[in-house]
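Visitor: Generate coordinates for the sequence data below:
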Amino acid sequence: MAATEAVKKAIWLKGLVAELSLVQLELIIRCDRQSVIHLIKNQRFHEHTKHIDVIFHFIRDVIEDGDIKVEKVITDNNVADMLTKTVLLAKFAHYKDLAGIGGKKVMHQLIDKEEPNDQDPSGSQTKKCINQIFDEMFEDQVRRGKENRSGHEIKEGKKVMHQLIDKKETNDQDPSGSQTKKCINQIFDEMFEDLDNSSIKSCIIFKVNVRLRESNPDAYTPKMVSIGPYHKKNPQLGPMEKYKLLYLQRLRKEGLDVKSCITYLEHLKEEALKCYDDIEDLDTDGSHEFCKMLLLDGCFVVEFIRECSEIYPKGEEKIISFVDYKYNQILRDLLLLENQLPFFILDWLHLITMQDDDELSLEELSITMFSRVVNLGYILTCDEYHLKRCRIYASDMKHLLQVVHGVSCQRNFKICSNDDIKWNKVMPNATELSEAGVSFAKVSNMTSLFDIKFENGLMTMPSLHVVDSTEILLRNLIAYEQQSIDLEYLYFSDYATFMDHLINSNKDVKLLRRKGIIKSWIGDDKEVARIFNKMRNGVRSYSTFYYHEQYTSISAL
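Guide: The predicted structure is shown next:
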């Protein structure tokens, strides 16, 4: 039908040309559909053509008389497409060339205009502007997706167009194409400007990666108070801001100079910023927002820890007491990886606000506070000697979560090799081991959560108290290990891997519970099994796997 309309117009144009006394021996109609050409030349009736009205069949007579000739044209050379379809800009220029109405030559004259001026002698700004125009056109095509064109085709077109625009055409003014290269280099120089490899290495307060987060996002998200920049703009945590101000107000009454603090924090700001991953939507220039956050959040943490150790001004009440419903939630939030301040900020605020020279150090106060609420069994045995020994490593403290991690682990020297070989072994679960003759027993004198041994068919393990906060604490300690680059042993990650192999179902939990190895306060055994089976998602173990010997001994059974 479309071909018939084209022929009708062709006949009219042929008549017009004849009236102008011009001779045209043969008129050619080009069609990109081979099936249409066959249909025009074939007089047979076909069931697929019964919907075509008889009036459209006159084209066959015209073709048979030889007045007009129909030829096949490949799609790439079908000039009519630029008027009837949405096409890529590069193809549009090609069609214009075929039609003899401009095309690449005109476009190059527009893009690579060689008329220098005082403000832009190289024409680089003109090129940049046109690049932006075409980028907007391509993005619009991607959004609309007309004629079922895929985003891939449009991106390819964009790539071709940039090659066309940035094509190195030598000329008298710029024989080497250096101006074009300079423009591109300037763009990337701006991108590289704020890139600092040292900031990547010094990051200690991470955003939890997607693989760890996806199985339980709530385990890494504060519910009561925001500490640091990552969750600062969460409106649900807004009510706690007034408590931060109350703690700061109390410190001001005791002599804290807020202005001097902000001034000093400005000197520490760059070092503090490097402790975080990319911080979005936080004004760190000019308005002191980042430093005000460090002061408010830091004073809140320091004073809250002091109150937990019964250190607060005489004659005043605690701002947040033990019986307050917020207390346990705050303790939970202070042990989240994404909810931390650099320890050197907290330690400095603690030192300048001390009212008693005999007051314990901040790391000792922190360990004492968390030992009351972290029900993993290992901190509960911390004695005065252990606390004093922690002071030796105060300079290595990174944040509160790392303090808990440090006193939980027997040793953790800085990594001394780049061995990145993954540990990928399998082990029978507790039920299968029991059926194979292995016995289980609880460690009598527990010194560490990780003190698991297997000798002569007997597996001894420390007791683990599973409470509401257990999964959250373990997950955040694991996230810290998985994203740190300076740890030799990943104690909690390897413990989670070992327990995931040991526990496959509620039957395994029941067996360990009867032996006193697991003490659950959260409900049925299925829930405990679920915690350990999901906790290991996204966790990687390496060749330094802490339970290598135990695996080897069990494999020898």
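
Visitor: contacts, neighbours, all on C-alpha from now
Guide: Noted.

Visitor: which residues in the stretch 101-250 of the chain form helices?
Guide: 104-111, 124-144, 151-165, 178-192, 197-201, 210-213, 241-253 (DSSP state H, counting those that start in this stretch).

Visitor: Output those in a markdown table, with mean neighbour count appended to each entry.
Guide: Below are the helices of the stretch 101-250 of the chain laid out as a markdown table (neighbours: other Cα atoms under 10 Å):
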| stretch | mean neighbour count |
| --- | --- |
| helix 104-111 | 14 |
| helix 124-144 | 15 |
| helix 151-165 | 16 |
| helix 178-192 | 13 |
| helix 197-201 | 12 |
| helix 210-213 | 16 |
| helix 241-253 | 16 |
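
Visitor: Please name whichever of those is nearest to residue 521.
Guide: helix 210-213 (24.2 Å; Cα to Cα).

Visitor: Show me what that closest one is packed up against.
Guide: Judged by 3 or more Cα pairs under 8 Å, 6 or more residues apart in numbering; DSSP states H and E, helix 210-213 is in contact with no other helix or strand.

Visitor: That helix: how far from the chain's middle?
Guide: Relative to its chain's centre, helix 210-213 lies at 9 Å (Cα atoms, centre = their mean, to the nearest Å).

Visitor: The structure of the following sequence is requested for comparison with the preceding one:
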Amino acid sequence: MSSHDAALVTKDLFLLENQLPFEVLTKLMSFRNPDHKTRMKILTAFCDQVRAFPPGTELKEKITKFFCELPRSLTLGSSQGPAPDQPAAHLLELLHKQFCSRTIVPEQSEKSSFKNDSQMNWYRYYPAEELRSIGIHFKPSKTGLFTDVQFKRRWLISRSLYIPPLRIDNSTKSLLLNLVAYEASHGESNESRVTSYVCFMDSLIDTPRDVQVLRSKGILLNTLGSDEQAAELFNQIASRLIPDPYAYIQVKSSIEKEHRKVLKKWVAMWLRVYFNSPWTFIAFVAATFTIILTAIQTYIALFPLKDR
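Guide: A predicted model of the protein is given here:
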């Protein structure tokens, strides 16, 4: 297969309507190669390749290796999270487990505390460019898990929002839509992890400028061609989705609290304007020094020193 054909086959493999039960799939693959030794390595490597960031080895080699060595029986694991209790029913569910292995909803006690706090029952959405203007920095998470979104405070004014990196290409929309469709077919809120992730990203992306902010920080790798196309991708997918209201609730709460602190907004804006580059910093120091000298000169002119 050519690389183009391999990409099309991969897209078809993860369509919800194309899913074969693993019991059938592994039976078919056993005629080709019954070896069990490398089953976990093959499966996880194949799923890793689908969401590779940046792209790694040739995709067609991964597909060939996958079909040649898929074992009869399957006990799933994940290279990025704990192994699930039950094996996946099909390939799409395997990918979902691989990249959504952590919960994004708080414990029951934490849910109760948020319910009792009337001020924390709703949160406004702020685009990435606006959050950057108040001093919130964006950084890629150390894992590719859709659920690995964190808000961390360091020192007095340093605040960072960690988001899993994502490569955006021609297959991204299809992959996200099928993962969302898979979650909708289950009908359980605790399974709405990709749905909640897409809605959260949509809340950060309103315009191409927001995409540029996330792209400049290594969170998005846009291979579609323009930031406008990437922004439209999330806006279109999330237009009719309903996320879990408790997904990323600690992150949303922290962002809302930070946005209400007017003094920190001023400090963040001052740092962004005058310390954005060495040249602006030098200009600021020079201007400050000039003002100080002018003030001293004016004071001496108004109140000359008396000769002793």
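
Visitor: ok so, going back, out of the helices of the stretch 101-250 of the first structure, nearest to residue 401 of the first structure?
Guide: The nearest among those, by Cα to Cα, is helix 210-213 at 17.0 Å.

Visitor: Which residue numbers in the second structure does the closest one align to?
Guide: For helix 210-213 of the first structure, there is no aligned range in the second structure, judged by TM-score structural alignment.

Visitor: List the contacts of the aligned partner of residue 200 of the second structure in the first structure.
Guide: Aligned counterpart of residue 200 of the second structure in the first structure: residue 498 (TM-score structural alignment). When contacts are counted by Cα atoms under 8 Å, 6 or more residues apart in numbering, residue 498 of the first structure touches residue 547.

Visitor: Distance-wise, check residue 498 of the first structure relative to residue 95 of the first structure.
Guide: 66 Å (Cα to Cα, to the nearest Å).

Visitor: Give me the mean distance between the stretch of helix or strand the match of residue 200 of the second structure belongs to and the second structure.
Guide: Secondary structure from DSSP states H and E places residue 498 of the first structure in helix 491-502. Its aligned residues in the second structure lie a mean 0.8 Å from helix 491-502 of the first structure after superposition (mean Cα distance after the TM-score superposition for the first structure).

Visitor: What lies in contact with the next helix or strand after that helix?
Guide: Proceeding N to C from helix 491-502 of the first structure, the next assigned helix or strand is helix 506-514, under DSSP H and E. Contacts to helix 506-514 of the first structure, defined as Cα under 8 Å, 6+ apart, come from residues 429-431, 440, 502-503, 518-520, 525-526, 528-529.

Visitor: Provide a ChimeraX selection command restricted to the buried entries of those residues.
Guide: Here is the ChimeraX selection string for the buried members of those, based on 16 or more other Cα atoms under 10 Å:
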select :429,430,431,440,502,503,518,519,520,525,528,529
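
Visitor: Sketch out the helices for the stretch 151-300 of the second structure, chain order is fine.
Guide: Secondary structure of the stretch 151-300 of the second structure (DSSP H, counting those that start in this stretch): helices at 172-186, 193-204, 208-216, 227-237, 249-259, 262-274, 278-302.

Visitor: how about TSV for the ones you listed, with distance to residue 29 of the second structure added?
Guide: Formatted as TSV, these follow (distance: least, Cα to Cα, whole Å):
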stretch	distance to residue 29 of the second structure
helix 172-186	24
helix 193-204	30
helix 208-216	40
helix 227-237	35
helix 249-259	43
helix 262-274	57
helix 278-302	60
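
Visitor: So which of the ones you listed has the densest surroundings on average?
Guide: For the helices of the stretch 151-300 of the second structure, the largest average neighbour count (mean count of other Cα atoms under 10 Å) is found in helix 193-204, namely a mean of 22.

Visitor: what about that helix, distance to the chain center?
Guide: Its chain's average C-alpha position is 9 Å from that of helix 193-204 of the second structure, according to Cα atoms, centre = their mean.

Visitor: Next, the angle helix 249-259 makes with it.
Guide: Orientation check (axes from the mean of the first three to the mean of the last three Cα atoms, to 10 degrees): helix 193-204 of the second structure against helix 249-259 gives 10 degrees.

Visitor: Quick check: buried residues in stretch 113-132 of the second structure?
Guide: For stretch 113-132 of the second structure, by 16+ other Cα under 10 Å, it's 114, 120, 126, 127, 128, 129, 131, 132.

Visitor: Ok, stretch 139-149 of the second structure next?
Guide: Result for stretch 139-149 of the second structure [16+ other Cα under 10 Å]: buried residues 139, 140, 141, 143, 144, 145, 146, 147, 148, 149.
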